[in-house]
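Q: after the sequence you'll find the predicted model.
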Amino acid sequence: MTQDKPLAGKVALVAGATRGSGRAFAVELARAGAIVYATGRSSDAKRSEMDRPETIEGTAAKIAEAGGTGFGVVCDHLDREQVRDLVARIESEQGRLDILVNDIWGGDHLTKWDAKLWEYDLDNGFRMMRLAIDTHIITSYYALPLLIKNPGGLVFEVTDGNTEFNAQYRDDFFYDLAKVTPMRMAFALSKELEPHGGTALALSPGWLRSEAMLDHFGVTEETWRDATKNEPHFCMSETPTYVARCLVAVASDPERHRWNGKSVASWDLAPEYGVKDADGSQPVFGPYYRDIQEPGKPADPTGYR
C-alpha cells in the first residue's frame, strides 16, 4: 500500500459497472490499486434492455487506460447461478473480497414520472423493483460469505439521494421505493457485518452527468454547459468521477467504520475528504437543491461548487 495506491492488495466487485457511476467506481478503485471485477449485462455481443452503446468491455478498457488491474465480466445479477459463479471465480482467482459495490440499476426506461400508482404498468413497476432491489439482495447473498472471511470488509449500496434528500417523495411510486430501499439495505447490512469487522453504507451521487444524461440534453462532457440554456440548474451537475473519488476516499479511510449504517452523498463526503471533481470544483448539490432549486429561485451555483 502506498499513498498513490491506498487500496493495493484489495479486491473489489463493482456490480453494475457498464456506464455512469458504476464505470467510474471500477476505474477509480483500480486506479487506487484494487483488483476490480466489473460486471454488467451489456457486452460487445449483446446489449441489455437499456439499449445503450456502453459495454462492460469498454469499462475494462477504461481500467487498463487508468493503469489498473480489472476484469469486465458479463453478468445478469438477477440470475443466481451467474452471480454464484462470479463470486466463485473471484474466490478462486484472488482468495478474498474486500469491497462490494452494489450499483445495479437499469430502470431508467421504466420510470413514469408523476404517474400515480394506479396509472402505472404493473409489469414495468415490478421489473424496476427486481432490477433495483432483487439484484442487490442476490449479489450480497453470494458475495458476503467471501467478504467476511477477512475483517474490514466494505459494502456500498449505491442509490439516488441521501437520508435528507429521500425524505421527499420522488414523484414515481416505484422509483421512490427503488431508491429508498438500498438505504435500508445498507442499514441492515451494517448490523449484520459489524460482528465481522465490516462496514456498510449507502452512497449517492448528486446530479450525475452520466452518458445517458448527456445524451438527454444533446451535449457532451466537453460541451455540457450548453445544456444550462434549457435547464439552468444543470450548472450543479457532476461527473461520475466525483462520487467515485468519494467512494475511494471512504475505502481508503482507516476510520471508515464511522460511516457504518449511514446514507451519504457526494456532497456529504467531498468536503469531509477534500475530494474534487474532474474540473477541480466541489459541487454540493443537496444544499443547492434545498436552498435554490426546490424553492424555485434562479439558478446560481455561487457558493455551492
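A: The structure has been received and is ready for your questions.

Q: for the rest of this, base every contact and every neighbour count on C-alpha atoms.
A: Fine.

Q: quick one: buried residues of stretch 62-79?
A: Of the residues in stretch 62-79, 62-64, 68-78 count as buried by neighbour count, 16 or more other C-alpha atoms under 10 Å.

Q: which stretches in the stretch 151-300 of the chain count as strands?
A: 154-158, 199-204, 263-265 (DSSP state E, counting those that start in this stretch).

Q: just the ones of the buried residues of stretch 62-79 in helices?
A: When DSSP state H defines the helices, the subset of those inside them is 62-64.

Q: deepest of the strands of the stretch 151-300 of the chain, which one?
A: Of all the strands of the stretch 151-300 of the chain, strand 199-204 carries the top mean neighbour count, a mean of 29, counting by mean count of other C-alpha atoms under 10 Å.

Q: any chance of a markdown table for the strands of the stretch 151-300 of the chain, columns distance to residue 130?
A: Below are those laid out as a markdown table (distance: least, C-alpha to C-alpha, whole Å):
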| stretch | distance to residue 130 |
| --- | --- |
| strand 154-158 | 15 |
| strand 199-204 | 19 |
| strand 263-265 | 21 |
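
Q: ok so, going back, now, which of the buried residues of stretch 62-79 sits nearest residue 142?
A: residue 77 (10.6 Å; C-alpha to C-alpha).

Q: give the contact list for the closest one.
A: Shown in contact with residue 77 (C-alpha atoms under 8 Å, 6 or more residues apart in numbering): 15, 83, 104, 135-136, 138-139.

Q: at 10 Å what do you get?
A: Residues near residue 77 by C-alpha atoms under 10 Å, 6 or more residues apart in numbering: 15-16, 39-41, 83-84, 86, 104, 130-131, 134-139.

Q: for comparison:
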Amino acid sequence: MTAQAPVAIVTGASRGAGRGIAIALGSHGCTVYVTGRSEKAGDHALPGTIYATAEAITRAGGKGIAVRCDHADDTQVQALFDQVLAEQGRIDILVNNAAAVYDELSMPGNFWEKPLKLADMIDVGLRSSYVASWMAAPAMVKQNSGLIVMTSASGAAHYSMGPAYGAHKAGVDKLAFDMAVDFRNAEANVSAISIWMGALATDRLLAMIEADPEKYGYLRNQIETPEYTGHVIWALYNDPALAERSGQTLIGAELGREYGITDEGGRQPPSYRDTHKVVPHQHYPLIIR
C-alpha cells in the first residue's frame, strides 16, 4: 500500500462485469484505467462505452481513465501498459476481464454447429489474460506488490455453453495458479487469483432472461450486481493474508460472505457450492521446471 491512490486496470470494462468492477474500485478511491473498444453508442449492440464507465468511476469517488484497446492486438496492449506506467509509475491491481462474447454462445446446438468465431473467446479471454498479466508482472515484481485477478465462473468445472467458454474459464483458473508459482519462485509479493463470479445482472443476461424466462428465469433469484465482484477484489487487495490465497480459484459469493460484503438491498449472493453443487478444481503442488 502507498500514499498514492491504488492504480487499477480493468480490461473489457465498457459494460457488464468489467464496468461494475471498475466502478466499485473507483468507489474505494482507486485510479482506474478502463479498456475496451466501444467509444460511442452504436459500437456494440449493447449499451456502454469506455468513456461512460470512466465518468462513472470518477462520480463514484475515484479517477476513471478510458483507453481504447483491442485486446486481440498485443501492440495496443503494450501501449496501454506503457501509458499507465508513464502516467502513474505503478500498477497495483490488474483485472483480466476482456473476452469475445457472442450471442451465439448460448444458442442451441453442438460446438461444430455454431459459428467458428466462438473460438475468439480463447484468444480474447484466455490469451489476452496471459498477455496483460505478462505485461503487468515486471512492474509489480519491481515494486514488490500487486494483485492480478481473473474473472471466471463455474463453467470451468462443468459443461456450460460449449468448449470455447469452458476452455476460457478453466484456462484462466490455471493461469492464476501457475502465475502464483512463478511469483513465489521470484520471492515477489505479488498475488494471482481467479474469482468465480455468479450470474451477473448485466444487460446481456437480463435480456436473455426476458427473452426466455422459462429457461433462464430461475436466475433472477441468484444474480449479483456487476459491482459486487469489485468490492470483493478491493477486500482481497487489502487482506493481510492475501499472499496465502495466491494461486487459488475462489467463489466470489463465499469471499463476500467472509469479508462481510453484501449486495444491493443487503442480500448475500448464493454460492455455486449450493446452487450448482460444484467447487473449483484443486491443483496439485507438484512443480516441474
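A: Great, that's in hand. Worth saying up front: this structure is predicted, and the values here are computed from it rather than measured.

Q: which SSE is residue 43 of the first structure in?
A: For residue 43 of the first structure, there is no enclosing helix or strand under DSSP states H and E.

Q: which position in the second structure aligns with it?
A: Using TM-score structural alignment, the equivalent of residue 43 of the first structure in the second structure is residue 39.

Q: gap between that match and residue 82 of the second structure?
A: Using C-alpha to C-alpha, to the nearest Å, residue 39 of the second structure is found at 21 Å from residue 82 of the second structure.

Q: same check on residue 43 of the second structure?
A: If you measure residue 43 of the second structure against residue 82 of the second structure using C-alpha to C-alpha, the figure is 26 Å.

Q: what of residue 166 of the second structure?
A: According to C-alpha to C-alpha, residue 166 of the second structure and residue 82 of the second structure sit 32 Å apart.

Q: compare these two (neighbour count), which wins?
A: Remark: of residue 166 of the second structure and residue 82, residue 166 carries more neighbours, 21 against 14, as counted by other C-alpha atoms under 10 Å.

Q: aligned to the more buried one, what sits in the first structure?
A: Under TM-score structural alignment, residue 166 of the second structure pairs with residue 176 in the first structure.

Q: nearest residue to its match in space, please, no chain neighbours.
A: Once flanking residues are discounted, residue 176 of the first structure sits nearest to residue 170: 5.1 Å by C-alpha to C-alpha, 6 or more residues apart in numbering.

Q: out of the strands of the stretch 151-300 of the first structure, nearest to residue 57 of the first structure?
A: Ranking these by proximity to residue 57 of the first structure (C-alpha to C-alpha) places strand 154-158 first, at 21.7 Å.

Q: report the distance from that closest one to the chain centre.
A: Strand 154-158 of the first structure sits 8 Å away from the centroid of its parent chain (C-alpha atoms, centre = their mean, to the nearest Å).

Q: quick check: it aligns to which part of the second structure?
A: Counting by TM-score structural alignment, strand 154-158 of the first structure pairs with residues 147-151 of the second structure.

Q: how much does the matching stretch stray from the first structure?
A: For stretch 147-151 of the second structure, the mean deviation from the first structure after alignment is 0.6 Å (mean C-alpha distance after the TM-score superposition for the first structure).

Q: next, work out how far apart residue 200 of the second structure and residue 257 of the second structure are.
A: Residue 200 of the second structure is 17 Å from residue 257 of the second structure, by C-alpha to C-alpha.

Q: more neighbours, the two?
A: Taking neighbours as other C-alpha under 10 Å, residue 200 of the second structure and residue 257 compare with residue 200 leading, 22 against 15.

Q: contact partners for that one?
A: Counting by C-alpha under 10 Å, 6+ apart, residue 200 of the second structure has contacts 16-17, 20, 206, 219-220, 222-229.

Q: 7 Å - rerun?
A: Taking C-alpha atoms under 7 Å, 6 or more residues apart in numbering, we find residue 200 of the second structure in contact with 223-226.

Q: which residue lines up with it in the first structure?
A: Applying TM-score structural alignment, one finds that residue 200 of the second structure aligns to residue 208 in the first structure.
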